[in-house]
Each structure stands twice: as structure tokens, then as C-alpha cells.
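Student: Quick one, fold the following:
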Amino acid sequence: MFNVHPAHDRRARNSSLTHPSTDTSPAPGIVYSTAMGQFDIRSYYSRLLSEDSTKSMPIAAMESLSALCDASKATTIHELLSSIEIGSKALIASVPNSISLTAGCAMFTKFISAHTHDDPRDFGAFKKKLQENGHLFAQSAREARFKIAALGVGMLRDGEVVMVHGYSRCAVGILKLAAQRNVRFKVIVTETRPSCQGTKLAVELRALGVPVAVIDDNAVAYAMKKCRSVLIGAESIFADASIINVMGTHQIALAAKKYHRKVYVATETHKFVDNFPLDQFDIPIEQDVINFDPPAGFDGPMPQTELGFVDYTEPQFIDAFITEVGLLTPDQVAERIVAMRFQ
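Tutor: Next up, the predicted model:
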């Protein structure tokens, strides 16, 4: 059986897999087993993200849990599921905004659990099959982005102007594939301060020959009439098809509604979360956005974490979701998330 030491740091600093120590007290964040030594799932997860900047948090979580299963010496189904649960908790506790990571952990756990109804005589062979299924599930999730790009390209028309906010890997994949297929379009990119994700996107699209205009975040309403549609990503999609995404998404959706512009959300279904927040301040994330008592000498906006602030956008401001399973309306997304409860 595994145990995890309570978190004290955002990221553990030990190697991902080490040998047993005479000290049976694990370091912070390490999933520990006297049978196998220590598996630092946080460091493994962090390394995946640092080695591949295109990898999303849910995918990195799934791959980390797959690695934990590979390292596990569990001898029963209960022990294996217990190790996955504890590893998931260790990952979720490691970041301040863990919603999308939580979704990845939950879907991986549900997928594994769905294959554990039978009590096999040969647990070793059964466990190996579960591990293989886990890796296949993670691989399928990785491929979702390519399917989304292929579907999204078909929605771009020659001569179209698209507004983009933030740097969604799914949205960027659609635009890059469209450029490679010689679709003629222009992009209005919000700067997306303070991360300046929009500037990064502008550099990449211009290198592909796409005309790009970068605007200040406070120029969204001014520029909205010049585009035909808005393309954004999402960190998570909730049970009513509302989303959270990089801060500023909500005001863009409001401006799009005002000027009757379509809003499309490009996202993988592994970001669907069976949760139902009520408004901006009900999302399960602590953000120090509004602070009436800032530190002495601090006159600007509150500094953001490395993940950045996010906001909440209701489903009535979204026209459709571009996913790997097809183009879905908000109602269809909500139905799929509710159906997840019974799978």
C-alpha cells in the first residue's frame, strides 16, 4: 500500500524513482511504499511538463499515474486503485489551480476502475493489462488535439477574421493546421497580459505567413466588429457547459454576444468536470485578484501565479465546442458530463 506525505512545497525536488531508505518517513509529496521504495509523482509530473511545453496538465497527470501503476507492487485491485487515488491527491495538492489536472486524474481513475469488475485468478497478468489500458487511454487523450485541429479547420472560411484570446493548444492547433493547408484568414490576438500569451501566438502564426494584429486587452470591444468569430480554449468545462479559461475570456464573450459574433471553444473531452459552480467567485480556485490591502509599496495589480488568473464564462455565451468527438452544443456537452456519472 502507498502513503503520501502532506504537501509543503509546490513541487518536490527529489528524483522520480529512488531506492528504499533506512528512513521510512518520505519526503514531502512522495508516494511511498516499503515494498518498492519511493516514487515522486510530483517530480515525474513536473518533468513531463518541463520536457514538453505542448503537454497539457491533464495529459501529464494521466501519464504520471500510468508511471505510478508501472512502479506499483500492488498485489490486489484494491491496492492498485488505492495507489492511484493517493497519487492523484498528491498531484492535485501540488498546484493552486488544479481543476484541469483533477479532471485528468478523475478520468484516468474511472477508466481503470471500469476494467476492475472481475476478480481475476492471475492478478499479475490482470494488472499488466490494466497498465497497458492506462497507457492506451493516455495516448488516446494525447491524440485528441489532432482530431480537434482536423475538425476545426473545416470551420474556417477563406477571408475570415478570427479573434483569439490566450494560448490554447487546441485553438493554436486549428490555426496552424489551417495555415499549413493554405486557408486564407487573419487573426486578431489579444495581448493577454501579464503572460503575453497573445504575443507568443502572433510570432508563431506570422512565421507561417498568417496576418496577425495584436491588440491591447482593453481594446476587445473596439475590435470585435472586425472579426467573424472568436476562438478560445478552456482549462475546464463544467456540468452546465460553463468554462473557466484565462482571465479576460468572460468579457470577450460578453462583447461577442453584443455584436452577434460566434464563440467557439476548442477543447478535449478529458477536461470535462462534473462540477457546477454558480458564478465567478464559486469556482474552486483561490485567486488574489481583488485585494484592498496590498503589500506596502505595491501599487499595481496583484501578481499572478505562473498558471495565471482565470475567469468563468456561462454557457449562454458559447455557441459550440470543438472536441475530438465532434462539434457539440452547450446542451450536448452538459448531457455528456451528466452521463459520465453513470459510466
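
Student: Could you use CA atoms for every contact and neighbour count after this?
Tutor: Fine.

Student: all strands of this protein, in order?
Tutor: Ranges of strands within the chain are 3-4, 17-18, 31-33, 37-39, 160-164, 185-190, 212-215, 229-232, 236-237, 243-246, 262-266, 310-313, 320-323, 326-328, based on DSSP state E.

Student: who wins for proximity to residue 287 among those?
Tutor: Distance to residue 287, taken as CA to CA, is lowest for strand 310-313 among the strands of the chain, at 8.4 Å.

Student: most neighbours per residue, which of the strands of the chain?
Tutor: Burial of the strands of the chain is given as mean neighbour count (mean count of other CA atoms under 10 Å); strand 236-237 ranks first at a mean of 29.

Student: which one of the strands of the chain lies closest to residue 78?
Tutor: Closest to residue 78 of those is strand 3-4 (CA to CA; 13.9 Å).

Student: Against which helices or strands is the closest one packed?
Tutor: With contacts taken as 3 or more CA pairs under 8 Å, 6 or more residues apart in numbering; DSSP states H and E, strand 3-4 sits against strand 31-33, helix 77-92.

Student: Before we compare anything, build this one as well:
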Amino acid sequence: MSNEPFQNGYEQNVSSVFQKSVIELFERHLKAGSAYAPAAASVLTEVIKSSEEETIMGLEVQLKQAADAILKTAPMTAFVSLKASTELFLRFVIRTSLEFSDFEECKRRLIERGEYFKGRTEASRDKIAQVGERFIQDGSVILTHGNSRVVAAVFERAAKTKRFRVYVTESRPDGSGYSFAERLLSAGVSVTIILDSSVGFIMDQVDSVLVGAEGVAENGGIVNRIGSLQVALVASSYNKPVFVAVESYKFSRIYPLRQRDLPCSDKYKEPWHPLLPEVTVSKGIQFENPASDFTPPSLISLLFTDLGVLTPAAVSDELIRLYQ
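Tutor: Okay, here's the model as predicted:
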């Protein structure tokens, strides 16, 4: 009698337990305040440390399983950035494995590179703030959309030495613009919340647009919160520059040609009226609320990154370097 079904069932159970432990550790890092990419890097580094695999190939398989488990828990707005950062982590860490014949020495080196990668992700926000704040002039007016932590860091750093105003969109469907505005206000920034649909009305009053990104495509375009494309289109029609503050670990080897080519095609399934509780909707009405959209590179002026200030055209070259 073959024991193959039993063996397969055992392996699936072990894999399930492993993935569950990875997800629990990842969620603990998030609850502790870590951003998605540093949290993922921490978990993957911990997998290397605790792994009982005895070969590089086995360790690689385990790391890929852990990365897949992390991606399964990713919210719609973080999928692209997490996919890019985990792929970069695996590429950066594992490519050193051919340099050592001794497995233990190789494993020690992998842990070092994992810790280094994590440190880079954690330091990237401060580097971008240093780069981006130089483009905020005293007395300027800036429009932003979404709730990007790296954009907030740019504004907070600039607010220490300059006075400027920021228009913040509500950022539907979750209304995260309100929490973003509160954060800016606490940093001493003059802030005004506007409807997402007021962007065209406000654009002639602003000097520039600054947004974050969930991911950067190979051609230099960005995947970001739904509505970013509209903001960039309006800014372009008014000849206002569109700046993007984004970490290099969000550079991804995707090349969407249309909106539906995005790797995160999930949508908010329910109607969103968080500020209009009195609104009722008939059952026969359908909803389509995409979480993200793609802004092509032609609408983006510059990207503020931890690698420096880049044009959209320079992203493909940086991706080649990152994956070498």
C-alpha cells in the first residue's frame, strides 16, 4: 500500500502551519507600527534564521513560500508594493548564495543581507524627505491625494523651516484624507480638505501636486490610490508639475498598458458613504469601486526616491541595477 496520499497530506499540513506562522508574525510587525515592506523584510529574515533546511535550494523554496503567504494577506492598496519588495528581497539576499560552498557560512551571510535590506527600507523614508523638501518653496500651495506616509514625511520635514499650504482630497472610498490632514495639522502645516471631485476647481490655485505610490512600473508610471490618474490629468491640463515620493523598493517589473492590466484588480465591493450615513441605495444598483489606478509616465514630472531625484525614464535603468 502506497503512503503517497499520507505523505502529501502531511506536507500540506506542515506547509499550512508554516504559512500561518508567517502571517501571524507579519501581522504582529504591522500592529507594532511597521510599514509593509520593512515588516515583510523582518519576517523573511526571521525565516532564514529559524529555518531547519540544510540546503540553499530548500531555503529558497521556504522563502518563496513565506513571501507567497505574506502576499495573500496584503490589502488591495499594498499588493503591488509588497510584491515588488519581496521580489527584491529574494533577489538581493539569495544572489549571494553562489559565493559560498559552506552552507552555515552562506546562511550567516544571507541573514546579514536580510538585515541590511530591512535597514534600507526603514531608512528610505527619511532620505526621501530630505530630497523632497527642497522642492517645497516658502509660501507655496500643494495638492495631495491619498494617505502616503512618505509624502507626510516630506511635508513634516519641510514644515520645520517653511510655511506652505496643502490641499488634501477626501481620498474616497475610505476617506483617508481626513486622517492625513490631521497628521499635517499636528505638524504645523496649513491644510484644507477638498472633495475628490473639486480637484479641477482647485488646480489653478496650486503650484504643484505631490502624491505617493503603491508601486512604480518599469516605464516610470505609478500605481496608486484610485483617483491619482484624474489628479495627474487635471494637473497636466493646467501645466502644473506632478511629483511622486516613493521608495525604490516599490519599483516593480510590471508594464501595464491599460488600467485593467494592473496586478491588483480587486475592487471595493460595497457602496461607500462613510460621511453620508443617511444615504440609502437600492439593491438593483451595482457598484464598481476599483482600489487603484495607473498614472502613465507622461503625466509625471519627477520621482523623489531614496536613490535621489529621478525622471520616469530613469526607472528602468534603476530596476536593472536593483536586479543585477
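
Student: Pick the most buried one from the helices and strands packed on strand 3-4 of structure 1.
Tutor: Among the helices and strands packed on strand 3-4 of structure 1, ranked by average contacts under mean count of other CA under 10 Å, first place goes to strand 31-33 (a mean of 25).

Student: Packing partners of that one?
Tutor: Going by 3+ CA pairs under 8 Å, 6+ apart, strand 31-33 of structure 1 lies up against strand 3-4, strand 37-39, helix 77-92.

Student: Tell me how many other residues surround residue 72 of structure 1.
Tutor: By other CA atoms under 10 Å, 22 other residues sit near residue 72 of structure 1.

Student: Does it touch residue 80 like I think?
Tutor: Yes: between residue 72 of structure 1 and residue 80 there is a contact under CA atoms under 8 Å: 7.3 Å.

Student: Helices of the stretch 201-324 of structure 2, residue ranges please.
Tutor: 228-237, 315-322 (DSSP state H, counting those that start in this stretch).

Student: looking at these, which is buried most?
Tutor: Among those, helix 228-237 has the highest mean neighbour count (mean count of other CA under 10 Å), at a mean of 20.

Student: nearest to residue 296 of structure 1, of the strands of structure 1?
Tutor: Ranking the strands of structure 1 by proximity to residue 296 of structure 1 (CA to CA) places strand 310-313 first, at 25.5 Å.

Student: residue range for the closest one in structure 2?
Tutor: On structure 2, the counterpart of strand 310-313 of structure 1 by TM-score structural alignment is residues 292-295.

Student: Average separation of the matching stretch from the aligned part of structure 1, please.
Tutor: Here stretch 292-295 of structure 2, set against structure 1 after superposition, deviates by a mean of 0.7 Å using mean CA distance after the TM-score superposition for structure 1.

Student: quick one: that stretch to chain centroid distance?
Tutor: 13 Å (CA atoms, centre = their mean, to the nearest Å).

Student: thinking again about what came up before, want to try JSON lines for the helices of the stretch 201-324 of structure 2, with distance to residue 32 of structure 2 as columns?
Tutor: Converted to JSON lines, the helices of the stretch 201-324 of structure 2 look like this (distance: least, CA to CA, whole Å):
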{"stretch": "helix 228-237", "distance to residue 32 of structure 2": "29"}
{"stretch": "helix 315-322", "distance to residue 32 of structure 2": "29"}
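
Student: Residue 39 of structure 2 - how many residues pack around it?
Tutor: Residues within reach of residue 39 of structure 2, counting by other CA under 10 Å, total 25.

Student: distance of the counterpart of residue 316 of structure 2 in structure 1 from residue 328 of structure 1?
Tutor: The alignment partner of residue 316 of structure 2 in structure 1, by TM-score structural alignment, is residue 334. Distance, residue 334 of structure 1 to residue 328 of structure 1, by CA to CA, to the nearest Å: 10 Å.

Student: Now do the same contact list for residue 233 of structure 1.
Tutor: 166, 167, 168, 169, 170, 171, 245, 265, 266, 267 (CA atoms under 8 Å, 6 or more residues apart in numbering).

Student: can we see that at 7 Å?
Tutor: Residues in contact with residue 233 of structure 1 (CA atoms under 7 Å, 6 or more residues apart in numbering) are 168, 170, 171, 245, 265, 266, 267.

Student: From these, pick the one nearest residue 99 of structure 1.
Tutor: Using CA to CA, the contacts of residue 233 of structure 1 come closest to residue 99 of structure 1 at residue 245, 10.9 Å.

Student: Return the residue of structure 2 aligned against that closest one.
Tutor: Here residue 245 of structure 1 is matched to residue 224 in structure 2, going by TM-score structural alignment.

Student: what about stretch 153-162 of structure 1, distance to the chain center?
Tutor: Distance of stretch 153-162 of structure 1 from the chain centroid (CA atoms, centre = their mean) equals 25 Å.

Student: looking at structure 2, where would I find the counterpart of it?
Tutor: Under TM-score structural alignment, stretch 153-162 of structure 1 corresponds to residues 133-142 of structure 2.

Student: got the angle for the helix ranked longest in structure 1 vs strand 262-266?
Tutor: Secondary structure of structure 1 per DSSP state H: the longest helix is helix 123-153. Relative orientation of helix 123-153 of structure 1 versus strand 262-266 (axes from the mean of the first three to the mean of the last three CA atoms, to 10 degrees): 150 degrees.

Student: what's the matching residue for residue 279 of structure 1 over in structure 2?
Tutor: In structure 2, the residue matched to residue 279 of structure 1 (TM-score structural alignment) is residue 258.

Student: Repeat that for residue 215 of structure 1.
Tutor: Here residue 215 of structure 1 is matched to residue 194 in structure 2, going by TM-score structural alignment.

Student: Return the residues in contact with its match.
Tutor: 167, 168, 169, 170.

Student: what does residue 63 of structure 1 give?
Tutor: Contacts here follow CA under 7 Å, 6+ apart; on that basis residue 63 of structure 1 touches residue 138.

Student: could you measure it against residue 241 of structure 1, distance?
Tutor: Relative to residue 241 of structure 1, and taking CA to CA, residue 63 of structure 1 is found at 26 Å.

Student: and what of residue 64 of structure 1?
Tutor: When distance is defined by CA to CA, residue 64 of structure 1 is 28 Å away from residue 241 of structure 1.

Student: Kindly report the same for residue 225 of structure 1.
Tutor: Remark: distance between residue 225 of structure 1 and residue 241 of structure 1 (CA to CA) = 26 Å.

Student: Alright, I will stop here.
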